[in-house]
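In: Please find the sequence and the predicted model below.
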Amino acid sequence: MNPDDNYLDIIENNEIWHDVIEHQKYLFFGDDDISWYVWDSEANEFQLLYKPSGEIMETFESCDAMIIEALEKVLD
């Protein structure tokens, strides 16, 4: 992994994802092939969203719980 890779730039990636008006309520932490890991500012919760539809696949009690879930998926 290259630390200079723009893919790792959370600010730049959020600017790109916020081009879609419906996405402006989210703070995007990351994504994988089919989902986004976000904080929903309107619902005040951390969520896993299905990319094609934006449907909530899962909610998390905290940012820690969301990050642990994402790491477990990557490490499996």
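Out: Yes, it's here.
In: make it CA atoms for all contacts and neighbour counts henceforth
Out: Noted.
In: tell me the contacts of Q24?
Out: 17-18 (Cα atoms under 8 Å, 6 or more residues apart in numbering).
In: Run through who's touching the lengthiest helix in the chain.
Out: For the chain, the helix with the greatest residue count under DSSP state H is helix 63-75. Applying Cα under 8 Å, 6+ apart, the contact partners of helix 63-75 are 37, 46-47, 60.
In: Against that first model, consider the following:
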Amino acid sequence: MWKDKLEKIKTEFEKDFGFIFNNPASDNEISKLEINFFKKFKVKLPSQYLEFLKYINGIEFDGFIIFSIDKDMLDNDINQQVKGIIDFNEILYENEFNKDYIFLADRDISWYVYNIKDKNFNILDKPSGEVMETYNDFYSILDSVLEEYIENNL
């Protein structure tokens, strides 16, 4: 399960580097994000992504970033400054092709997205934009990334 894997990584980072990950987003912050995202992009964020934010408001480690709630919607400061999901999608939506997706996470050579039309989750190759992998849910992508990190680093 992704939560167990994330806890293992958090424990190691705190022990080895004294690094503290972000706290969960509040219900008020989630609500502000949902409203503002829908106003800007006319699409709802995937529920599993929102649930993830209730566990940890964005994360960045080993070149992998899951976007947080944008700074202007936060009620409190966060420990780790992570790219905001609205700001990031705004930049990528300048390209018409990218409007088929909600960009949820970023990695060195990949984007992790929600495919709006197909209602599934994809890993896209950054240079080409081609779909490399498809998942039915956000948690499966998250679990895969965390497992890869644990296998290679812990």
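Out: It's in. Computed from a predicted model, the values in this text were never measured in an experiment.
In: TM-score, when you put one on top of the other?
Out: Remark: TM-score between the superposed chains equals 0.83 [TM-score structural alignment, normalised by the length of the first structure]; 74 aligned residues with a Cα RMSD of 1.7 Å.
In: Now render the contacts of helix 63-75 of the first structure as CSV, adding secondary structure and neighbour count.
Out: Listed next are the contacts of helix 63-75 of the first structure as CSV, based on DSSP: H, G, I helix; E, B strand; the rest coil; neighbours: other Cα atoms under 10 Å:
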residue, secondary structure, neighbour count
Y37, strand, 25
F46, strand, 25
Q47, strand, 25
F60, strand, 15
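In: Rebuild those as a markdown table, extending it with distance to I21 of the first structure.
Out: Shown next, in a markdown table, are the contacts of helix 63-75 of the first structure (distance: Cα to Cα, whole Å):
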| residue | distance to I21 of the first structure |
| --- | --- |
| Y37 | 18 |
| F46 | 19 |
| Q47 | 18 |
| F60 | 24 |
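In: quick revisit: what residues sit buried inside the longest helix of the first structure?
Out: If you call a residue buried by 16 or more other Cα atoms under 10 Å, then helix 63-75 of the first structure has these buried ones: 63, 66-67, 70.
In: In terms of helices and strands, where is L124 of the second structure?
Out: Per DSSP states H and E, L124 of the second structure falls inside strand 120-125.
In: Distance from the chain centre to that strand, please.
Out: In terms of Cα atoms, centre = their mean, to the nearest Å, the centre of strand 120-125 of the second structure is found 13 Å from the chain centre.
In: What range does it cover in the first structure?
Out: Aligned by TM-score structural alignment, strand 120-125 of the second structure falls on residues 45-50 of the first structure.
In: Likewise for stretch 35-53 of the second structure?
Out: Residue correspondence for stretch 35-53 of the second structure in the first structure, counting by TM-score structural alignment: none.
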